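J.: show me how the following folds:
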Amino acid sequence: MLTKGDDFPLHQSAEPIAFSGTDRNFYDRYFFNGYASDGSVFFAAAMGFYPQLGIVDAAFCVLIDGVQHNLRASRRSAGERLDLAVGPISIRIDAPLEQLTLKILANDGPLSGELQFTGRHFPIEEPRFTRRNGTRLFMDYTRMTQNGHWSGWLAVGGQRIEAGADWAGTRDRSWGIRPVGAAEPQPPPEGNFHQFFWLWTPCNFSDRSLFFHSNDDGAGDAWNRRAVLADSNGGEHHFADPSFAAEWQPGTRRLQKLTADLDGSTRLTLTPAGPLFAMSGLGYTHPVWGHGFDHGGLEVAHDRLSEAERAWGNPLAMHVQALVTAELVDGDRRDVGIGVLEQLFVGPHAPTGLTGLMDPAA
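T.: So this is what the prediction gives:
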């Protein structure tokens, strides 16, 4: 099966580009978020290719005036991986690793726009995420992350909003293996995972970006953790052994404050101070619009989540991103910026006091 990608020198095996190994869970994904510095607008977008499933899907979401508007689209891909459009949602790569454009065509829903992302620094390659469930490979993927600025516009219900000079955000690209599409009919003998602890904190400061993330097991041991400071001149400072402490909102599994000690003299404090975005808008854990689900030919849908529907307890709002105020103390230097605190906590986590499957923090 030949596709457009075969005319580019990108092959890494004797197979055409359309064939991505043998694992049905292989995926290749774009993610974006962006926000006004005052929190008045938050948006996010994603596009995922699932070559073995023959599916590509995308979503664009805007959170404004307390309401999260979600646009979703899915189609069959026929193995073509260079067609970066799914219905009204498309991505254009203007300068690889530097600049991309996200375009949302007017349709029968409330959202449209054209937004250009320009990176502040060279993308950061995160440590490879590899996790097994007994003998079965659960995750094995690579991700690159980049902070940047936004220009352009978006519209909600016909109200056009120009991106201000203060609009910032993050984009990532990830590819590899993680569960996608319909559930596998035969789980591993040990059963499926019932524990997943995930923190991700891309932060924008005046002249630097900071990234901290942690995947922990139930005992609190990190199986993937990293912190790095990046500057616009290409400099990167990696921290060997960061640690963190969590303060919970009472009666929930949502963070009231996160403090990360990066190396004894560098400390990051994140305090939620803006809108709370439900990642289900982009398909994460969504029962109908989950990643790689087959909707047949092109299917486009719209829905919305009110502030009440994004409250703790709704399964569609267990995986969230919170806009945060970020304070970085680095020796004698203190910076205050803005960022995002992504959080998904399922099952126990001994150091922070989480017990049970979804029991609220004490």
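J.: hey, let's count contacts and neighbours off CA atoms from now on
T.: Noted.
J.: report how many residues lie close to Gly296.
T.: Neighbour count of Gly296, defined by other C-alpha atoms under 10 Å: 10.
J.: I figured it hits Arg76, correct?
T.: Yes: in this structure, Gly296 is within contact of Arg76 by C-alpha atoms under 8 Å, at 6.6 Å.
J.: how about the strands in the stretch 1-150 of the chain?
T.: Ranges of strands in the stretch 1-150 of the chain, per DSSP state E, counting those that start in this stretch, are 26-35, 41-50, 55-64, 67-76, 85-86, 89-95, 99-104, 111-119, 124-125, 129-133, 136-156.
J.: which one of those strands lies closest to Leu262?
T.: In terms of C-alpha to C-alpha, the element of those nearest to Leu262 is strand 124-125, at 17.2 Å.
J.: contacting residues for Asp23?
T.: Neighbour list for Asp23: Gln52, Ile177 [criterion: C-alpha atoms under 8 Å, 6 or more residues apart in numbering].
J.: any idea how far Glu15 is from it?
T.: 14 Å (C-alpha to C-alpha, to the nearest Å).
J.: mean neighbour count for the strands of the stretch 1-150 of the chain - can I get that in TSV?
T.: Output for the strands of the stretch 1-150 of the chain, formatted as TSV (neighbours: other C-alpha atoms under 10 Å):
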stretch	mean neighbour count
strand 26-35	22
strand 41-50	24
strand 55-64	26
strand 67-76	23
strand 85-86	22
strand 89-95	17
strand 99-104	19
strand 111-119	22
strand 124-125	16
strand 129-133	15
strand 136-156	19
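J.: next, the structure of the following sequence, for comparison with the previous one:
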Amino acid sequence: MITPRDELFGHASAAPIHQVQVRDTPHSVFTERFWYMGTVKPAGDMVFALGMGYYPNRRVMDGFAGITIGNVQYNYRASRRVGEGDLAIEAGALRIEVQAGLRMHRIVLAANESGIEMDLSFIGTMDINEEGRETITTRAGVIADLNRYAQCGRYEGWIRVNGNRIDLTPATCWGARDRSWGLRVEARTDETTPPVTHISPLLYAFFCAQFETRAIHFFLKEKAPGAYRFIAGSESGPFGEGAPCAQVLSVAHELTWHDDPLGQSLKSGSFTVGFADGRSKTLQVRALPGRFFHKGGLYGGLRGWFQGDDKGMQYAEHDRYDLACAADRTVLRTAGEQVIEIRDGDQVGYGTLQCGVSAGYPKYSSIQQHPAM
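T.: Purely as a prediction, here's the structure:
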């Protein structure tokens, strides 16, 4: 059972806090991570994302914050070395404060050279959606043992971009976050620093969406339709009301894609979700304009910098990408947040979807010439 204490850095394994520290392996790194995203409904034409990772075996903490407005994605990244007993969730100009576990987080990106600043409160308006534990064992032993939960909510505060302030309110700024810890394997997709991880035939979909009074989250990885490598998720109700979460047992999909020469871009489609309580519902999905690519946060690596690398006592950098530029899109690849509108009958919700398809997956062949991640 997740408790407010799990919001704090300092886990020793993917299990409860008292267990002995798990060591890194040649294939994976013990990581604690926060991740957040938000968008403004109903337009969905702006999306921000940020995160912080702690790598206890390396004594390193790093983080990122960014925002996409129109066709421009702005990114800030920072890293620092962590001293004994130092678990402040901060790096460079970015810090995260857990003000009330499972309920209220404050996110601050102080003035810096990137041109973006933030002072946001994430308000957990929905109960958390637990994924539980994902463990992967190979001939080399256990290479992944990870615990994650997601939570939908609202944001309040402001973001400043090149001196222009954007005020955000809970009525229209909706989003989600996740919290994870454990031994993690991540695909290396930075082509400037080979080798690049080979991805076998796969569809992945990380879905976080909410309506006024409920949220649905699932994480799907499958090698063919219905042939799951991993599936987890649930439907949850308003925070603190005590309504039981309905576990997700199955996800089927029919997706259409933009004819985008620069990458994989969802256009619309449906997800049919089956729950442990016997219900099934088909969610109609339409992609909205907002897009934030995870390369801006070092997912998969960027120009030789990978999450958890030791960059010295303090290090920060920033950049921006033109999402209409072929060269920039080649660097950014596919993995990222795509803002979506969701319809369940006459109810309308909003969220983001991370989704990609690798070569050899027996569906959606028209987009498989582009990288899945």
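J.: TM-score for this pair?
T.: After superposition, the two chains reach a TM-score (TM-score structural alignment, normalised by the length of structure 1) of 0.84; 338 aligned residues with a C-alpha RMSD of 2.9 Å.
J.: quick check: the gap between the aligned residue in structure 1 for His18 of structure 2 and Asp83 of structure 1.
T.: Residue correspondence to structure 1 (TM-score structural alignment): His18 of structure 2 is matched to Gln12. Per C-alpha to C-alpha, Gln12 of structure 1 is found 20 Å from Asp83 of structure 1.
J.: what segments of the stretch 151-300 of structure 2 are strands?
T.: 164-168, 173-184, 203-210, 215-224, 227-236, 246-257, 266-275, 280-293.
J.: and those strands: which comes nearest Gly300 of structure 2?
T.: Judged by C-alpha to C-alpha, the one of those that comes nearest to Gly300 of structure 2 is strand 280-293, at 11.1 Å.
J.: mean distance between the closest one and structure 1 after superposition?
T.: By mean C-alpha distance after the TM-score superposition for structure 1, the fitted strand 280-293 of structure 2 averages 1.4 Å away from its aligned residues in structure 1.
J.: buried residues in that strand?
T.: Residues of strand 280-293 of structure 2 classed as buried: Thr282, Leu283, Gln284, Val285, Arg286, Ala287, Leu288, Pro289, Gly290, Arg291, Phe292, Phe293 (neighbour count, 16 or more other C-alpha atoms under 10 Å).
J.: for the residues you listed, which one is nearest Asn57 of structure 2?
T.: For the buried residues of strand 280-293 of structure 2, the nearest to Asn57 of structure 2 is Phe293 (27.8 Å; C-alpha to C-alpha).
J.: counterpart of that closest one in structure 1?
T.: Checking TM-score structural alignment: Phe293 of structure 2 goes with Ala278.
J.: in structure 2, which residue is most central in space?
T.: Trp35 (5.6 Å; C-alpha atoms, centre = their mean).
J.: grab the nearest non-local neighbour of the alignment partner in structure 1 of that one.
T.: Using TM-score structural alignment, the equivalent of Trp35 of structure 2 in structure 1 is Phe31. The shortest distance from Phe31 of structure 1 to any non-neighbouring residue, by C-alpha to C-alpha, 6 or more residues apart in numbering, is to Ala46 (4.4 Å).
J.: again, but for Gln343 of structure 1
T.: Leu199 (5.1 Å).
J.: list the contacts for that neighbour?
T.: Leu199 of structure 1 makes contact with Phe212, His213, Ser214, Asn215, Leu341, Glu342, Gln343, Leu344, according to C-alpha under 8 Å, 6+ apart.
J.: what's the counterpart of it in structure 2?
T.: That one, Leu199 of structure 1, aligns with Ala205 by TM-score structural alignment.
J.: separation between His286 of structure 1 and Leu255 of structure 1?
T.: 22 Å.
J.: now Pro287 of structure 1
T.: With the distance defined as C-alpha to C-alpha, Pro287 of structure 1 ends up 25 Å from Leu255 of structure 1.
J.: which one in structure 2 is aligned with Ala222 of structure 1?
T.: Using TM-score structural alignment, Ala222 of structure 1 lines up with Tyr228 in structure 2.
J.: contacting residues around its match?
T.: Counted by C-alpha under 8 Å, 6+ apart, Tyr228 of structure 2 has contacts Leu220, Lys221, Glu222.
J.: leaving out chain neighbours, which residue sits closest to Thr352 of structure 1?
T.: Looking at Thr352 of structure 1 with C-alpha to C-alpha, 6+ apart, the closest residue is Ala246, at 6.3 Å.
J.: what about that neighbour, neighbour count?
T.: By the criterion of other C-alpha under 10 Å, Ala246 of structure 1 has 16 neighbours.
J.: the aligned residue in structure 2 for it and Lys295 of structure 2, how far apart?
T.: Correspondence of Ala246 of structure 1 to structure 2, assessed by TM-score structural alignment: Leu255. Remark: distance between Leu255 of structure 2 and Lys295 of structure 2 (C-alpha to C-alpha) = 24 Å.
J.: test my guess that the residue nearest to Thr352 of structure 1 contacts Thr259.
T.: Yes: between Ala246 of structure 1 and Thr259 there is a contact under C-alpha under 8 Å: 6.6 Å.
J.: what does Asp261 of structure 1 align to in structure 2?
T.: So Asp261 of structure 1 corresponds to Thr272, using TM-score structural alignment.
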